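Visitor: pasting a predicted model and its sequence here:
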Amino acid sequence: MKKNQEGELLKSQVKNTELGKEIFEKYMPKKDLNRKAADYMEKHVSVKTISRFETCSSWFQHLTNKEMSVKRLHKTDACGNRFCPICTWKKAKKDTIKISILMEAVKEIEGKEFLFLTLTAPSVSGEELREEIDQFNQAINRLFQRRNVKRVVKGYIRKLEVTTDQEKYVTEELYKRKKDYYDYRGLKVGDPNPTYNTYHPHMHIIVVVNKSYFNMPSEFISKAEWLGMWRSCMKDNSITQVDVKKVRSTKTSNSNAVLEIAKYSAKGNDLYHSEAVFDTFYMALKRRQLIVYSGMMKDYVKKFKDGKLDRFKKENEDEYTHLLQSVWKGSTYGSKLRELTQEEMEMYNERAKFIEEGEDID
């Protein structure tokens, strides 16, 4: 490959590879957003924390090959902050794989099935959001202590998600997404939006049940029953719906349940919409446990950490021969590619089979 005078790979050479697409199409926009987020964070954290936040992913190394057609994150200077756009993206990717493995293991070893339950309530103002999330958590605990629920539920994974509506008027996109609601209110595109500047917490839950749940009347809980119990636990009869369905697949690529549980608690477009919106999210979500494992799923998390579920991991068959180091240079990443030594190649390829992407291989 041709190199410039500084001995670095030309951006165009990297950009047209599989690895380059990830760096320039996924990392760079998040790195740009990271700087915006850092400005919002300043008032909330220490100078040391903001410094680490601002420099997150200022460099990283990928194991790859000469053509850069395979990729695996090897090392980086991640900050690990839950409000960092880069770290939340990478954590969501790891959680997706982890949850899929947990579900596959529970299904095969324990012979269980899964429900995907979504619990909602009416939107609230920013001032009410933190208290509303507290109410959600208390109501969830009450729900799963109900006798008929406790009898059939063997464990669960739950994830809090919060969205916000910052459109002053009903847009075409909003109308398509909430058509039934707007039609019921007699609203059309261009009308003032009644949910403007409100926040909508909701809970996605993967519930473990016996196979018999779906054909035993004594075990099955109807959607209407879930709604009635949720209203009672939330002490709010204005709640109009819950969503509950059988999980048809536990495979990462086509399981909405896995993807919903693993994704961000707040979408980037919402979280970084403005400083005022960010402040609301920050004060409501800081120091919260956003994803919770209970019962059988909590037991299997320990098995996962102890390596007892490694046989459920997809075997990594890529062969890595080179190391690409990328360094942030203010507006883009500059990259250098070097060939691995024979010792490195043997060690990294062997260990890459067993270590999750994103963890140090050294």
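Guide: Now that the structure is in, tell me what you want to look at.

Visitor: please count neighbours and contacts with C-alpha atoms only from this point.
Guide: Fine.

Visitor: how near is residue 213 to residue 244?
Guide: Plainly put, residue 213 is 13 Å away from residue 244 if you go by CA to CA, to the nearest Å.

Visitor: wait, I meant residue 97
Guide: Noted for residue 97: a distance of 23 Å to residue 244, by CA to CA.

Visitor: any idea which residue sits dead centre in the protein?
Guide: What sits nearest the mean C-alpha location of the chain, by CA atoms, centre = their mean, is residue 263, with 2.2 Å.

Visitor: which helix or strand contains the residue nearest to that one when sequence neighbours are not counted?
Guide: Spatially, and ignoring its direct neighbours in sequence, residue 263 is nearest to residue 92 (5.2 Å; CA to CA, 6 or more residues apart in numbering). For residue 92, the host element (DSSP states H and E) is helix 85-110.

Visitor: which elements pack onto the strand ranked longest in the chain?
Guide: In the chain, with assignment by DSSP state E, the single longest strand is strand 198-210. Where contact means 3 or more CA pairs under 8 Å, 6 or more residues apart in numbering; DSSP states H and E, strand 198-210 is packed against strand 112-119, helix 129-143, strand 155-165, helix 256-262.

Visitor: nearest to residue 219, out of these?
Guide: Proximity to residue 219 (CA to CA) singles out strand 112-119 among the helices and strands packed on strand 198-210, at 13.0 Å.

Visitor: residue boundaries of the strands in the stretch 151-300 of the chain?
Guide: Using DSSP state E, counting those that start in this stretch, the strands assigned to the stretch 151-300 of the chain run over residues 155-165, 198-210, 242-246, 291-295.

Visitor: and residue 113, which of these is closest to it?
Guide: strand 198-210 (5.4 Å).

Visitor: list the buried residues of that closest one.
Guide: 198-210 (16 or more other CA atoms under 10 Å).

Visitor: go through these and name the one nearest residue 33.
Guide: The shortest approach to residue 33 among these belongs to residue 199, at 21.9 Å (CA to CA).

Visitor: what's near enough to touch the closest one?
Guide: Residues in contact with residue 199, defined by CA atoms under 8 Å, 6 or more residues apart in numbering, are 123, 124, 125, 126, 129, 162, 163, 164, 165.

Visitor: just the closest of these to residue 172, please.
Guide: The nearest member of these to residue 172, counting by CA to CA, is residue 165 at 13.9 Å.

Visitor: presented hereafter is structure B, for comparison with structure A:
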Amino acid sequence: MNSIIEFERNVNLEIITGTGEILQDFSSTGKERPWVVHKKENLRLVEIYKIAKAKNINLISDSRLFDLEHCGDTLTFLKDAEGKKKLKTANFCRVRTCPMCQWRRSLKMFSQVRKITDKILQDDKGIKFIFGTFTVKNTDAENLENCIDNLNKKFRYLVSNSLTFAPAKKLKRNLLGYLKAVEVTYSIKDKTYHPHLHVIFAVKSTFFGSSKYYMSKKEWIELWQKALNVDYKPQIDIRVIKSGTAKAVAEVAKYPVKTAPILKLADDEAVEVLKTLTLDLHKKRFVSLGGIFKTVKQELKLQDIETDKDLVNVDAEQKERFNAITAVLFKYNFRFGAYIC
């Protein structure tokens, strides 16, 4: 059964349904988008929430659980004369732990960081970028929230000009801005949680000019150890984003909340981990920008990645006008595990 829908610019397009076509959606680079993978992850998460409810562990309201269960199960694509598709509408739930919505936010974050970095390099091609991962010892569920708060607090010693912290003087002299993302992973072996920070630093080219400014990995480790005020050497990964292109910088900027790994746990353990993540991470910010990253984001009038409700328009590659000739409606078929028109 086909119908007519009015899209932008008052263009009426026929919506095609009931053809039996199985969805294949490709990015501009030719890579197939994993709609089915994330929908199956989404349904496993729904199952875990329902198991929790059966145990009288109420982590989500019935209405939000309904939204979660039906997240991304109906997709409308515009199609051009060559058969290329562009997502037009979808029923995303926006539940923080939803794998489908996490995937869409990750795509949006890539898009935003690429736009921001494009503008930064357009204004000054001499700016360099460093990617760093800053860790702390694993913690148990009871102390996870405090551990995350402490991580964020100690990171400010490295980047805030309002905080006097001598060990960070060399970094701050050359620091232009940063993008920070908090990620929490779960260790199946130890039953502990591993909160850590992923950071992209924008620095002046002088940072690499001489030993007066340049920081070795040993210096980074010592800096982070002093910031944390711990008696052990914390693990750190520091690398220069050598190509210096906006796409290269954006490639390391992924939305940090990832539920997928816990979906493979046994039911009881999955419930406990989901409970911890749901309660301890409630209303916390995972992504923050400072300095030139924040300034350029405001100049470009980009939405807050964590509160933006638009998870449909996420493609950084889609620059030209899409000349649609029709629209196709796909629904997730639970029996066949596929999106079918």
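Guide: In hand now; what should we look at? All values reported here derive from a predicted model rather than from experimental measurement.

Visitor: TM-score for this pair?
Guide: Overlay of the two chains. TM-score (TM-score structural alignment, normalised by the length of the second structure): 0.76; 294 aligned residues with a CA RMSD of 3.0 Å.

Visitor: with distance to residue 332 of the first structure added, can I get the strands of the stretch 151-300 of the first structure in JSON lines?
Guide: JSON lines is the format used below for these (distance: least, CA to CA, whole Å):
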{"stretch": "strand 155-165", "distance to residue 332 of the first structure": "31"}
{"stretch": "strand 198-210", "distance to residue 332 of the first structure": "35"}
{"stretch": "strand 242-246", "distance to residue 332 of the first structure": "43"}
{"stretch": "strand 291-295", "distance to residue 332 of the first structure": "33"}
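
Visitor: and these: which comes nearest residue 222 of the first structure?
Guide: strand 242-246 (8.7 Å).

Visitor: can you list contacts of that closest one?
Guide: 114, 115, 116, 117, 118, 119, 120, 223, 226, 227.

Visitor: what's the match for the fifth one in the second structure?
Guide: It stands for residue 118 of the first structure. Under the alignment (TM-score structural alignment), residue 118 of the first structure maps onto residue 133 of the second structure.

Visitor: who's in contact with that match?
Guide: Residue 133 of the second structure neighbours (CA under 8 Å, 6+ apart): 196, 197, 198, 199, 236, 237, 238.

Visitor: that older thread, residue contacts, the residue nearest to the centre of the first structure?
Guide: By CA under 8 Å, 6+ apart, the residues touching residue 263 of the first structure are 92, 93, 96.

Visitor: could you dump the helices and strands packed on strand 198-210 of the first structure to CSV with distance to residue 20 of the first structure?
Guide: CSV is the format used below for these (distance: least, CA to CA, whole Å):
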stretch, distance to residue 20 of the first structure
strand 112-119, 36
helix 129-143, 40
strand 155-165, 31
helix 256-262, 25
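
Visitor: of all those, which one is nearest residue 45 of the first structure?
Guide: With respect to residue 45 of the first structure, and counting by CA to CA, the nearest of those is helix 129-143 at 18.9 Å.

Visitor: against the second structure, where does that closest one fall?
Guide: Alignment note (TM-score structural alignment): helix 129-143 of the first structure is matched to residues 144-158 of the second structure.

Visitor: aligned to residue 44 of the second structure, what sits in the first structure?
Guide: Using TM-score structural alignment, residue 44 of the second structure pairs with residue 33 in the first structure.

Visitor: these two touch, right, its match and residue 85?
Guide: Yes - using CA atoms under 8 Å, residue 33 of the first structure makes contact with residue 85 at a distance of 6.9 Å.

Visitor: which of the two has more neighbours?
Guide: residue 85 (24 against 16; other CA atoms under 10 Å).

Visitor: so how far is residue 176 of the second structure from the aligned partner of the more buried one in the second structure?
Guide: Matched to the second structure by TM-score structural alignment, residue 85 of the first structure sits across from residue 99. According to CA to CA, residue 99 of the second structure and residue 176 of the second structure sit 33 Å apart.

Visitor: repeat for residue 85 of the second structure
Guide: Distance, residue 85 of the second structure to residue 176 of the second structure, by CA to CA: 39 Å.

Visitor: repeat that for residue 238 of the second structure.
Guide: Computed as CA to CA, the residue 238 of the second structure to residue 176 of the second structure distance reads 17 Å.

Visitor: residue 242 of the second structure now?
Guide: From residue 242 of the second structure to residue 176 of the second structure the distance is 17 Å (CA to CA).

Visitor: same check, this time on residue 328 of the second structure
Guide: Using CA to CA, one gets 46 Å for the distance from residue 328 of the second structure to residue 176 of the second structure.

Visitor: likewise residue 38 of the second structure?
Guide: Distance, residue 38 of the second structure to residue 176 of the second structure, using CA to CA: 36 Å.

Visitor: try residue 233 of the second structure
Guide: 27 Å.

Visitor: who's more crowded, those two?
Guide: Using other CA under 10 Å, the more surrounded residue of residue 233 of the second structure and residue 176 is residue 176, with 19 against 15.

Visitor: distance of that one relative to residue 316 of the second structure?
Guide: 24 Å.

Visitor: what of residue 77 of the second structure?
Guide: Residue 77 of the second structure is 17 Å from residue 316 of the second structure, where distance means CA to CA.

Visitor: before we move on, what about residue 195 of the second structure?
Guide: Taken as CA to CA, the span from residue 195 of the second structure to residue 316 of the second structure is 29 Å.

Visitor: swap in residue 120 of the second structure?
Guide: Distance from residue 120 of the second structure to residue 316 of the second structure, counting by CA to CA: 16 Å.

Visitor: ok, residue 297 of the second structure next?
Guide: With distances taken as CA to CA, residue 297 of the second structure is found 15 Å from residue 316 of the second structure.

Visitor: residue 72 of the second structure now?
Guide: As defined by CA to CA, residue 72 of the second structure lies at a distance of 20 Å from residue 316 of the second structure.

Visitor: which one's more surrounded, these two?
Guide: The neighbour comparison of residue 72 of the second structure against residue 316 (other CA under 10 Å) goes to residue 72, with 22 against 17.

Visitor: map that one across to the first structure for me.
Guide: Under the alignment (TM-score structural alignment), residue 72 of the second structure pairs with residue 57 of the first structure.

Visitor: same question for residue 226 of the second structure.
Guide: Counting by TM-score structural alignment, residue 226 of the second structure lines up with residue 232 in the first structure.

Visitor: okay, now that match: neighbour count?
Guide: Neighbours of residue 232 of the first structure under the rule other CA under 10 Å: 15.
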